[in-house]
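In: Could you look at this predicted model? Sequence included:
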Amino acid sequence: MALRKDIWRPAIVMATAEAIIAKGSIAGFPLMWLPPMGSFQFLADPFGLWRDGRLYVFVETYDYRVRIGAIEVLVYDADFRLVDRQPVLAEPWHLSYPLVFEAEGETWMLPEAHRSNRLTLYRAVDFPTRWEPAHIIELDHVAVDATPVFHDGKWWLFYTSADREPDKMTALHVAHAERLAGPWTPHPANPVRVDVASARPGGMPRVIDGRIVLPVQDCSHTYGGAIRPLTMTVLTTEAFSAEVGDALVAPASCAPFVEGLHTLAAAGPVTLVDMKRTELSLHGLSIEAVREVRKLGRAIRTRASARG
């Protein structure tokens, strides 16, 4: 167990995703933090939808003592006052990255759930609190942080693979479909990009100047260390190329949450982000201490046996 734990905290940035990408930073834009959590708990992976003048922010909620993420919604009025907060989705497996969007006359959620060994698309039955499994998306690999976008008459899905631990951070895959429910066709060049600094999706794609711009995580120094905009310069069913932009990092003004930034999710006139700090785990420290004592005990017994 690591001695330090990642503690994330989301915020609402009062700027569009396009403005943030153009500036290359969230520094200087007003922001409002989501509520804090207790010790060794956090909220992360914010995605949002506006409806009837309210902003619905969906987040992962996580407690290190439970170790299974679930999904909550926080509701803000037009003046960004928190007016409601409720749990909305839990499964026997870990859930995170609750990407919510509207398409084909419905409201959908595509959460990260690779520990279930499948990718499940949920439909809102009674928005925002009741969701039902609607479709299982079949792909070439179990997907991590699957991120859809509709562009030029076709659905595109970006994801990394859960096959091996390093692939979750480094191997970007693409699939395409005519309809959201599929069938989905994996790109023949998969993985289309292998790079620990610009592969794992990290937010809501935007179409800027006719090209898809996908927020991706830079995990080269730490998990979720920064977000980079990945612009698709060629994206067809047969070919792929992309250019990566500069890293968007947590600014010093957000201290102590300056050790990572791993979500950039457009929500109309605002953008949702999350930033992290690390917290010393006394439980992890106690485990390490017990291990060291046991190692010392084994060494003493070995020496005693050798002396006979």
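Out: Yep, that arrived.
In: from here on, contacts and neighbour counts on C-alpha atoms
Out: Will do.
In: Any idea how many residues pack against V83?
Out: 10 (other CA atoms under 10 Å).
In: Could you name the helices and strands sitting against the one helix or strand it maps to?
Out: Secondary structure from DSSP states H and E places V83 in strand 82-89. In terms of contacts (3 or more CA pairs under 8 Å, 6 or more residues apart in numbering; DSSP states H and E), strand 82-89 is packed against strand 70-76, strand 130-137.
In: Which stretch among the ones you listed approaches E288 most closely?
Out: The closest of the helices and strands packed on strand 82-89 to E288 is strand 70-76. By CA to CA, the value is 28.8 Å.
In: Report the distance from the closest one to the chain centre.
Out: Its chain's average C-alpha position is 15 Å from that of strand 70-76, according to CA atoms, centre = their mean, to the nearest Å.
In: what packs against it?
Out: Taking 3+ CA pairs under 8 Å, 6+ apart as contact, the helices and strands that strand 70-76 lies on are strand 54-63, strand 82-89, strand 96-103.
In: okay, the ones you listed in TSV with distance to Q217 next?
Out: Converted to TSV, the helices and strands packed on strand 70-76 look like this (distance: least, CA to CA, whole Å):
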stretch	distance to Q217
strand 54-63	17
strand 82-89	25
strand 96-103	13
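In: Out of these, which one sits most buried?
Out: Ranked by mean neighbour count, the helices and strands packed on strand 70-76 are led by strand 54-63 with a mean of 23 (mean count of other CA atoms under 10 Å).
In: what's next to that strand, contact-wise?
Out: Strand 54-63 has contacts (CA atoms under 8 Å, 6 or more residues apart in numbering) with 40-50, 68-78, 80, 95-100, 128.
In: so who does I20 touch?
Out: The contact partners of I20, by CA under 8 Å, 6+ apart, come to I26.
In: Of all the helices and strands packed on strand 70-76, which one is nearest V144?
Out: Short answer: strand 96-103, nearest of the helices and strands packed on strand 70-76 by CA to CA, at 9.4 Å.
In: so what does the closest one touch, helix or strand wise?
Out: Using 3+ CA pairs under 8 Å, 6+ apart, the elements in contact with strand 96-103 are strand 41-51, strand 54-63, strand 70-76, strand 106-112.
In: and here's the other structure:
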Amino acid sequence: MKWVVKFTDQDFWRIGLIRENPLDVIINGLNTYDIHWFNFTDKDFEADPFIFTLNSKDYIAYEIFDYSHGNGKIECVDFNGKRYDFFENVNKIVGHKSFPFIFEEENELYSIIETSDLHEISLYKFNGIKFEKIKTLLSGGKYIDTCIKKVDGVFYLFTSTSDEPFKQKLFFADTLLGDYQPHPCSPIANDKAFGRNGGPIVDRDNNYYRICQNCAVTYGGSLKVMHITKLSKTVYAEEFFKDVMPVAPFSDGIHTLSYWGNMTVIDSKNILSKYSNIYRKINYLAMVKFGKEIPYFSK
């Protein structure tokens, strides 16, 4: 029965590192590369990875989630697994956190974190110790999987909502902190195969590529990459470019590909089935309903 499978099956996500340019990874396929798989914790999800470099040190920010703890939070580690409290401020807010998109603008480090239950897109800036909220960019929607790309001096914001996760919306502003306006071509996609973001916009040689979660068959089954052929304040067009398929030992799905320079990180999953998940998932739903959260790590 479908409801039994829903409660017994569980996604188990882990993060992989490839020390190559993301576009090369997309073109050549994951099978081409020696992927270094991390296993930072024993939790159910280590997913939505975003890599960044700060003071010559490399970090991975990602969603950590386990049914026994309640809502997902943002974890940050170096490649050796040492933890950093860069996202402590946002993690203190009750609710689910994921997709910690990180980018650099004018030598400053910023992050947009998925906080859909707050009905807003907030911009966080690294103050030398932690990411702190500096502005709400959009409000009034349950925004998910948001990223920003600066092209020809214009900031383009790509997002969807948990109500309509596969309807990709596009906004733009003349400054990072400016007022974001709906693009006249928005929504730019409305399809389970390529309507939901799966990472930041990839660019090389003035060509831009949108990473999409392909959920046509199963959640996070693979990635589709769309080549953006036209992008301005008035026009937008994209066309299919490449599929990115998961590989062993996590061959049941992939739903994020992000990068920093010539380092690429992905997440991939195995689907595990066990009857103990019935209790764990029911307990999780109760925790979320009553706003209960158990910290992932003790101080």
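Out: It's in. Just so we're clear, the structure is a prediction, and the values are computed from it rather than from any experiment.
In: related to what we said a few turns ago, would you mind listing which of the contacts of strand 54-63 of the first structure are buried?
Out: Among the contacts of strand 54-63 of the first structure, the ones that count as buried by 16 or more other CA atoms under 10 Å are 40-50, 68-77, 95-100, 128.
In: Show me the strands in the stretch 151-299 of the second structure, by range?
Out: Here the stretch 151-299 of the second structure has its strands, by DSSP state E, counting those that start in this stretch, at 154-161, 167-173, 181-182, 189-190, 196-197, 202-204, 207-214, 222-231, 236-244, 253-260, 263-273.
In: what's the closest of those to L23 of the second structure?
Out: Comparing the strands of the stretch 151-299 of the second structure by CA to CA, strand 202-204 comes nearest, at 7.1 Å.
In: so that closest one matches what in the first structure?
Out: On the first structure, the counterpart of strand 202-204 of the second structure by TM-score structural alignment is residues 206-208.
In: distance from the matching stretch to the second structure after superposition?
Out: Compared with the second structure after the fit, stretch 206-208 of the first structure shows a mean deviation of 2.1 Å (mean CA distance after the TM-score superposition for the first structure).
In: residues of that stretch that come out buried?
Out: R206.
In: what's that stretch in contact with?
Out: Counting by CA under 8 Å, 6+ apart, E18, H151, I212, V213, L214, A266 sit against stretch 206-208 of the first structure.
In: any idea how far the fourth one lies from R294 of the first structure?
Out: Relative to R294 of the first structure, V213 of the first structure is positioned 52 Å away (CA to CA, to the nearest Å).
In: Give me the more crowded residue out of these two.
Out: For V213 of the first structure versus R294, neighbours defined as other CA under 10 Å are more numerous around V213 (24 against 12).
In: Please name the residues that touch that one.
Out: By CA under 8 Å, 6+ apart, the residues touching V213 of the first structure are P205, R206, V207, P229, L230, T231, M232.
In: Mind giving me the PyMOL command for buried ones among the residues you listed?
Out: Only the buried entries of these go into this PyMOL selection, using 16+ other CA under 10 Å:
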select buried, resi 205+206+229+230+231+232
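In: Looking at the contacts of V213 of the first structure, spot the one nearest F240 of the first structure.
Out: Lowest distance from F240 of the first structure to the contacts of V213 of the first structure (CA to CA) belongs to M232, with 7.5 Å.
In: How about the contacts made by the aligned partner of that closest one in the second structure?
Out: With TM-score structural alignment as the criterion, M232 of the first structure lines up with I228 in the second structure. When contacts are counted by CA under 8 Å, 6+ apart, I228 of the second structure touches N207, Y208, Y209, R210, Y236, A237, E238, E239.
In: May I see the PyMOL selection of the buried members of these?
Out: If you want just the buried ones from the contacts of I228 of the second structure in PyMOL, going by 16+ other CA under 10 Å, the selection is:
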select buried, resi 208+209+210+236+238
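In: could I get the contacts of I228 of the second structure as TSV with distance to F172 of the second structure?
Out: Converted to TSV, the contacts of I228 of the second structure look like this (distance: CA to CA, whole Å):
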residue	distance to F172 of the second structure
N207	18
Y208	16
Y209	17
R210	16
Y236	12
A237	15
E238	17
E239	21
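In: Closest one of the contacts of I228 of the second structure to T218 of the second structure?
Out: Of all those, T218 of the second structure sits closest to R210, with 19.9 Å by CA to CA.
In: doesn't H227 make contact with the closest one?
Out: Yes: in terms of CA atoms under 8 Å, R210 of the second structure counts as a neighbour of H227; the distance is 6.5 Å.
In: re earlier: closest to A181 of the first structure out of the helices and strands packed on strand 70-76 of the first structure?
Out: Closest to A181 of the first structure of these is strand 96-103 (CA to CA; 11.0 Å).
In: That closest one maps to which residues in the second structure?
Out: Mapped onto the second structure using TM-score structural alignment, strand 96-103 of the first structure spans residues 98-105.
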